[in-house]
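> Have a look at this prediction, sequence included:
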Amino acid sequence: MSYRVFEQKKEVLQNANVHFTPPSQWLADEAKRSALLRDFPFTVIPYAIDQNVFKPMDRRAANAHLDLPDTNRPRLLFGSANVTDPRKGFRYFAEALTLLHQQNPALEAEILVFGKGRSFLFDELPYPIHHLGILTAQDDIVAAYNAADAMVVPSLEDNLPNTVIEAMACGTPVVGFRTGGIPEMIDHRENGYLADIGSTQQLADGLAFILTHQQPDVLRQNARQSAENRFSEDVIAKQHIELYIQLLTD
């Protein structure tokens, strides 16, 4: 059955005049390795984010919006459509938090989580946790990013996660694994931190890097600037227009 489907796809694409625009180089490379798509042209064009919506806001206002207490404790944010999806790596985040607590005992952090489901690991974390539930309204999601000192994306496989783009647009640095399109978004130790996939120690190092940074405002400014330079609607629209003109003139 799968062979017949493959042959049908191959027949459909045989004489197709298609130019693919994957959002990450990682996805382009994966497609080029496939028997169906390897002979087609690709141009990488990332997703765009409305940066008039996803933008920095006052931390106190973000706390008030989410009914969070105003404290001096640094906060780490984890968000996913389904918190218990193993591909999103919450288990690695939990293990990294245990290491962070052991290696930085004076650090009093809080954890923010949004998304469907509740992991059994919530009760085992060494820090207080605020489960924000499922956030669907944009203003709620923007407030969550702004209430955090860092967004944590320990995905084991991902293309170009919107959470990374949205967090950086809000001026929130991101800590994540070096997998999929994530390394194309995070500049290591500039607007976030990249850990080798599966390394809870490196993930803990990244959390410590953000939470103990001497110039956190610089990290936040770098994150916002990165989002403006790479993922703003004007930048991405220009890339599409340039490709369209190129294809018309070829």
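Noted; the coordinates are in hand. Everything quoted here is computed from the prediction, not taken from an experiment.

> When you work out contacts or count neighbours from here on, use the C-alpha atoms and nothing else.
Will do.

> burial count for Thr212?
Burial of Thr212, expressed as a neighbour count using other CA atoms under 10 Å, amounts to 12.

> Relative to Asp139, how far out is it?
28 Å (CA to CA, to the nearest Å).

> now do Glu242
On the measure of CA to CA, Glu242 and Asp139 end up 33 Å apart.

> what's the closest non-adjacent residue to Leu207?
Nearest residue to Leu207, sequence neighbours excluded (CA to CA, 6 or more residues apart in numbering): Val175, at 6.8 Å.

> Sorry, slip of the keys, the one I care about is Ala81.
With sequence-adjacent residues excluded and distances taken as CA to CA, 6+ apart, Ala81 is closest to Gly115, at 5.0 Å.

> Assign a three-state SS to the residue nearest the centre of the chain, would you?
For the chain, Val164 is the residue whose C-alpha lies nearest the centre (CA atoms, centre = their mean; 2.5 Å). Assigned by DSSP: H, G, I helix; E, B strand; the rest coil, the conformation of Val164 is helix.

> I figured it was touching Val174, is that so?
Yes. Counting by CA atoms under 8 Å, Val174 is a contact partner of Val164 at 6.6 Å.

> which residues touch the closest residue in space to Phe42 that isn't next to it in sequence?
Excluding the flanking residues, the one nearest Phe42 by CA to CA, 6+ apart is Phe20, at 4.8 Å. Counting by CA atoms under 8 Å, 6 or more residues apart in numbering, Phe20 makes contact with Phe40, Pro41, Phe42, Thr43.

> A further structure is provided below for comparison with the first:
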Amino acid sequence: MRPLVLSTSDIGGGAARAAYRLHQGLRSIGVPSQMLVREKSSGDRSVIAEKSLLTKLGPPSIGLPLRQYPQREQKLFSTQWFPDNIGRQVQKLDPDVVNLHWVCNGFVRIETLTQLNQPLVWTLQDMWPLTGGCHYSGSCDRYQDNCGNCPQLKSDRDNDLSRRVWKRKQKAWRDANLTVVTPSTWMSDCVKASSLFRNRRVETIPFCLDTQVYRPIDRTVARNILQLPQNKQLVLFGALSATADRRKGFHLLMPALQQLSQQGWRERVELVVFGAEKPNNPVDLGFNAHYLGSFSDDLSLSIVYSAADVMVVPSIYESFGQTASEALACGTPVVAFNATGPKDIVDSHHNGYLVKPYDIDDLARGIAWVLEDDDRHEKLCYQARQKAEVAFPLDRQARLYQSLFNQLIAEKKRG
């Protein structure tokens, strides 16, 4: 079996890292996986960068169709209209199965899937494959029908860009030998409700990680490395574009922290943020805040997680929520909303706290609950690591994909 993993990048961002971890996991169990990307940042020889002129021209062209919607919401919206060279490159590599991940930003055109004769497995990193262009639909359920009148485009027309993109997907993918894998039950529910994929086979396999890299590091040592205070309880928040991306929920965390500060925690707690630089005019969060900037390697991230007493993941939507699983692997309890992907990761009152969705009072309550009792906190930390060792080891994910790939290859051979 020779799988090919398709991803816009290998390690640039959470979706890329999830794809690359699977690729590494497959190779670690003896599966000769290859990975084809537009942007290669690692030195891994099994990762191939697609360097054709079309691949270079794709990203600058992706926004052209959106110019007709100047009032649209400034959220990611992908039309994937620009031609690519992926079909030819896949043909040269000649894999037995193709595993797609996040392939937007001008990398893989919608119609390219018709050129791939191998069984296709699409690991959904967000909702884009289900919709007319948006990556998370929010409160809109038009992807369950045929899109149009798109609220993100601020469109009042049925046959708008979202409807046209939806129709392209419907036509191009109708006869594809396509299986869907989601990392969470929430994403599986979205797939089953979608008009494009509701009749497809759907498997749920969580994103996993190397639990020998993401592991508890002595808290005192971790804080010394990061120059963080030893005499405070540290609340951690972080993501790519942590404070700028509204989906990550920093605007919900801010009032929860301010509430905690007014409840007597001000001298006991400090905030640590990764994935963002300190703003020129910081908001008063009620606590001293340490902005660590961005980290691109797993070891640095494991040190960051290990330095904290609690990780808060206040995301509005997550297909999975890798910062939550990474924190658990480092023995750090997690507070997250009881919604979307994180509700599969956190076991409330066992290795963290699941908050009533988008309730700021309960978010503050959850952070306090994790921190207020030292004996309970120690137990939560132990159980966090236990959960990661059982649920998220990389070889577990790799073997589940290996089994799925073998099934699909065998089915194709049978006819």
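Okay, I see it. Note that the coordinates shown come from a computational prediction; the quantities given were computed from them, not determined experimentally.

> quick revisit: please report how far the counterpart of the residue nearest to the centre of the first structure in the second structure lies from Ile205 of the second structure.
Mapped onto the second structure by TM-score structural alignment, Val164 of the first structure lines up with Ala324. Distance, Ala324 of the second structure to Ile205 of the second structure, using CA to CA: 16 Å.

> what do you get for Ile316 of the second structure?
In terms of CA to CA, Ile316 of the second structure sits 21 Å off from Ile205 of the second structure.

> And the helices in the first structure?
2-13, 25-32, 59-65, 90-103, 138-146, 162-169, 200-211, 216-231, 233-249 (DSSP state H).

> Check how far the first one sits from its aligned residues in the second structure, on average.
It stands for helix 2-13 of the first structure. Compared with the second structure after the fit, helix 2-13 of the first structure shows a mean deviation of 2.8 Å (mean CA distance after the TM-score superposition for the first structure).

> What lies in contact with that helix?
With CA under 8 Å, 6+ apart, helix 2-13 of the first structure has contacts from Leu36.

> what do you get for the fifth one?
Counting contacts by CA under 8 Å, 6+ apart, the residues outside helix 138-146 of the first structure that touch it are 53-59, 61-63, 65-66, 77, 112, 135, 151, 166-167, 170-172.

> Which part of the second structure matches that helix?
Mapped onto the second structure using TM-score structural alignment, helix 138-146 of the first structure covers residues 298-306.

> quick one: the counterpart of Gln25 of the first structure in the second structure from Ile205 of the second structure, how far?
Aligning on TM-score structural alignment places Gln25 of the first structure opposite Thr185 in the second structure. Distance, Thr185 of the second structure to Ile205 of the second structure, using CA to CA: 9 Å.

> Of the contacts of helix 138-146 of the first structure, grab the buried ones for PyMOL.
Buried residues among the contacts of helix 138-146 of the first structure (16 or more other CA atoms under 10 Å), as a PyMOL selection:
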select buried, resi 54+55+56+59+62+63+77+112+135+151+166+167+170+171+172
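
> sorry, back to before: residues near the closest residue to the match of Val164 of the first structure other than its chain neighbours, how many?
Nearest residue to Ala324 of the second structure in three dimensions, chain neighbours excluded: Val334, at 6.3 Å (CA to CA, 6+ apart). Look at Val334 of the second structure: counted by other CA under 10 Å, it has 36 neighbours.

> Counterpart of Val334 of the second structure over in the first structure?
Per TM-score structural alignment, Val334 of the second structure is aligned with Val174.
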